[in-house]
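K.L.:
what follows is a predicted structure for the sequence shown.
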Amino acid sequence: MSITQKGEELHFDENQFIVSKTDLKGRITYANDLFIQISGFKEQELIGTPHNILRHPDMPRAIFKLLWDRVQAGKEVFAYVKNKTKNNKYYWVHAYITPIVDTKTQQLIGYHSVRRSPSAKGIEVIAPLYKKMLQAEEQGGIQASTALLDNTLSQLKVSYDAFILSHE
């Protein structure tokens, strides 16, 4: 696995994927080797721990609300996410999150996430938007941040999914 570092930011090869699974409450049930390596945690520190152990303070809560609303409704979702490591470094991912459904009962049993290295173009667009969303959250909470995102998408005349996928 090739993980490189530029300052406090970690990067991984575009042909590698970070994979994890969680239960319905977001506790990690599986982490692949790249996830373990880049996070800086040991596997036993990750398994059973809430996935938000990696939550970077630069991430707007509104994005996580959007993610949770989608996957809990049984839908897939794409997102750019900035994660922090155990050693307070960070890395960006382009995440694809899907619900895991029991094929026999058709019941939702967890979530599966595959993350790849994001494009520089995507980060150039997403990072400033997330900064504005965080400022909106400080002023008016998660509703203000969500409204800012919705207004941005409306002005661009694009859906959230189209916006994310157009910046790959």
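P.N.:
Thanks, I have it. Numbering: from 1, shown residues only.
K.L.:
hey, let's count contacts and neighbours off CA atoms from now on
P.N.:
OK.
K.L.:
what about residue 88, how many residues close to it?
P.N.:
Applying other C-alpha atoms under 10 Å, we find 13 residues neighbouring residue 88.
K.L.:
just say helix, strand or coil for it.
P.N.:
coil (DSSP: H, G, I helix; E, B strand; the rest coil).
K.L.:
relative to residue 32, how far out is it?
P.N.:
Using C-alpha to C-alpha, to the nearest Å, residue 88 is found at 20 Å from residue 32.
K.L.:
same question, residue 111
P.N.:
For residue 111 relative to residue 32 (C-alpha to C-alpha), the value is 14 Å.
K.L.:
again, but for residue 64
P.N.:
22 Å.
K.L.:
picking that back up, neighbour count for residue 111 and residue 32, which is higher?
P.N.:
residue 111 (24 against 13).
K.L.:
which strand or helix spans the residue most central in space within the chain?
P.N.:
Geometric centre of the chain, nearest residue: residue 81, 3.7 Å, by C-alpha atoms, centre = their mean. Take DSSP states H and E as the rule and residue 81 turns out to sit in strand 77-84.
K.L.:
I'd say the residue nearest to the centre of the chain and residue 90 touch.
P.N.:
No - applying C-alpha atoms under 8 Å as the test, residue 81 and residue 90 come out as separate, 10.3 Å apart.
K.L.:
how far does the strand holding residue 81 sit from the chain's center?
P.N.:
Put simply, strand 77-84 sits 2 Å off its chain's centre (C-alpha atoms, centre = their mean, to the nearest Å).
K.L.:
now the helix or strand following that strand against strand 77-84, angle please.
P.N.:
Downstream of strand 77-84, the first helix or strand assigned by DSSP H and E is strand 90-101. Strand 90-101 and strand 77-84 are oriented at 140 degrees to each other (axes from the mean of the first three to the mean of the last three C-alpha atoms, to 10 degrees).
K.L.:
ok, and here's another one to check against it:
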Amino acid sequence: MLSRVAPTGVERRFPETDIIVSKTDLKGTITYANRVFLDVAGLTEREVIGAPHSFLRHPDMPRAVFALLWERLTAGKEIFAYVVNLAANGDHYWVHAHVTPTFAASGAIVGFHSNRRVPNADAVEKIKPIYRKLRDIEDTSANRADGLAQSRAHLNAILAQAGVTYDQFVFSLAS
């Protein structure tokens, strides 16, 4: 498994025509990564297969967003999200992720599939201060559980104030 690297503050970009694809098992362990994923992340297939997808998590990414992601996926629903990831050297890259459960013929969830595209630049600029606020809440709370709960409550308040669902909110950022 890869060790954590410190963020460099350098943003990586990839062509708008490229799609980053990965598959995981039920615990988020990577079982497949396409060439675009490997190139953008600066990793080899040997380094990622069998590794937890969370090793790519950038420290600026709110835990509340991942909690929502896992909640939706384990309920059998898809989710779209703006995500900032770390590359192997500490550079970062933003993606607009579409993550879906993978179902067996029996209907049981057997894993997850993620397609990630180049995000709309305006949407990323709109989500950055929101994510920063969510991280501030998480980082300054008395403990991790309280921080996550307070961050989720803040995200829910943003959605309620806007009168939109999470999905509507995500798609509204690009307009």
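P.N.:
Sure, I can see it. Nothing here was measured: the structure is a model prediction, and the numbers come from that model.
K.L.:
TM value for the aligned chains?
P.N.:
Put the two chains on top of each other and the TM-score (TM-score structural alignment, normalised by the length of the first structure) is 0.93; 161 aligned residues with a C-alpha RMSD of 0.9 Å.
K.L.:
picking up where we left off before, and the residue nearest to the centre of the first structure, how far from residue 106 of the first structure?
P.N.:
In terms of C-alpha to C-alpha, residue 81 of the first structure sits 29 Å off from residue 106 of the first structure.
K.L.:
neighbours of residue 23 of the second structure, how many?
P.N.:
23.
K.L.:
over to residue 41 of the second structure?
P.N.:
22.
K.L.:
what about the closest residue to it other than its chain neighbours, distance to residue 50 of the second structure?
P.N.:
For residue 41 of the second structure, ignoring the flanking residues on the chain, the nearest one in space by C-alpha to C-alpha, 6 or more residues apart in numbering is residue 87 at 4.2 Å. According to C-alpha to C-alpha, residue 87 of the second structure and residue 50 of the second structure sit 17 Å apart.
K.L.:
neighbour count winner among these two?
P.N.:
residue 87 (26 against 16).
K.L.:
can you find the partner of the more buried one in the first structure?
P.N.:
Under the alignment by TM-score structural alignment, residue 87 of the second structure pairs with residue 85 in the first structure.
K.L.:
could I get the contacting residues of that match?
P.N.:
When contacts are counted by C-alpha atoms under 8 Å, 6 or more residues apart in numbering, residue 85 of the first structure is found next to 38, 39, 40, 41, 54, 91.
K.L.:
would you map the strands across the first structure?
P.N.:
3-6, 9-12, 17-22, 28-31, 77-84, 90-101, 108-116 (DSSP state E).
K.L.:
quick one, which of those strands is nearest to residue 139 of the first structure?
P.N.:
Residue 139 of the first structure lies closest to strand 77-84 among the strands of the first structure, at 21.7 Å (C-alpha to C-alpha).
K.L.:
counterpart of residue 57 of the first structure over in the second structure?
P.N.:
That one, residue 57 of the first structure, aligns with residue 59 by TM-score structural alignment.
K.L.:
what is the neighbour count of residue 106 of the first structure?
P.N.:
With other C-alpha under 10 Å as criterion, residue 106 of the first structure counts 9.
K.L.:
contacts only, for it.
P.N.:
Residue 106 of the first structure neighbours (C-alpha under 8 Å, 6+ apart): none.
K.L.:
try residue 120 of the second structure
P.N.:
96, 174.
K.L.:
what's the answer for residue 75 of the first structure, then?
P.N.:
Per C-alpha under 8 Å, 6+ apart, neighbours of residue 75 of the first structure: 98, 99.
K.L.:
just give me the match in the second structure for it.
P.N.:
Checking TM-score structural alignment: residue 75 of the first structure goes with residue 77.
K.L.:
how about the residue in the first structure that residue 22 of the second structure lines up against: what's its closest non-neighbour residue?
P.N.:
Under the alignment (TM-score structural alignment), residue 22 of the second structure pairs with residue 20 in the first structure. Nearest non-adjacent residue to residue 20 of the first structure, counting by C-alpha to C-alpha, 6+ apart: residue 31, 4.5 Å away.
K.L.:
that neighbour and residue 19 touch, don't they?
P.N.:
Yes - using C-alpha under 8 Å, residue 31 of the first structure is in contact with residue 19, at 6.0 Å.
K.L.:
which part of the first structure lines up with stretch 149-156 of the second structure?
P.N.:
Mapping stretch 149-156 of the second structure onto the first structure (TM-score structural alignment) gives residues 143-150.
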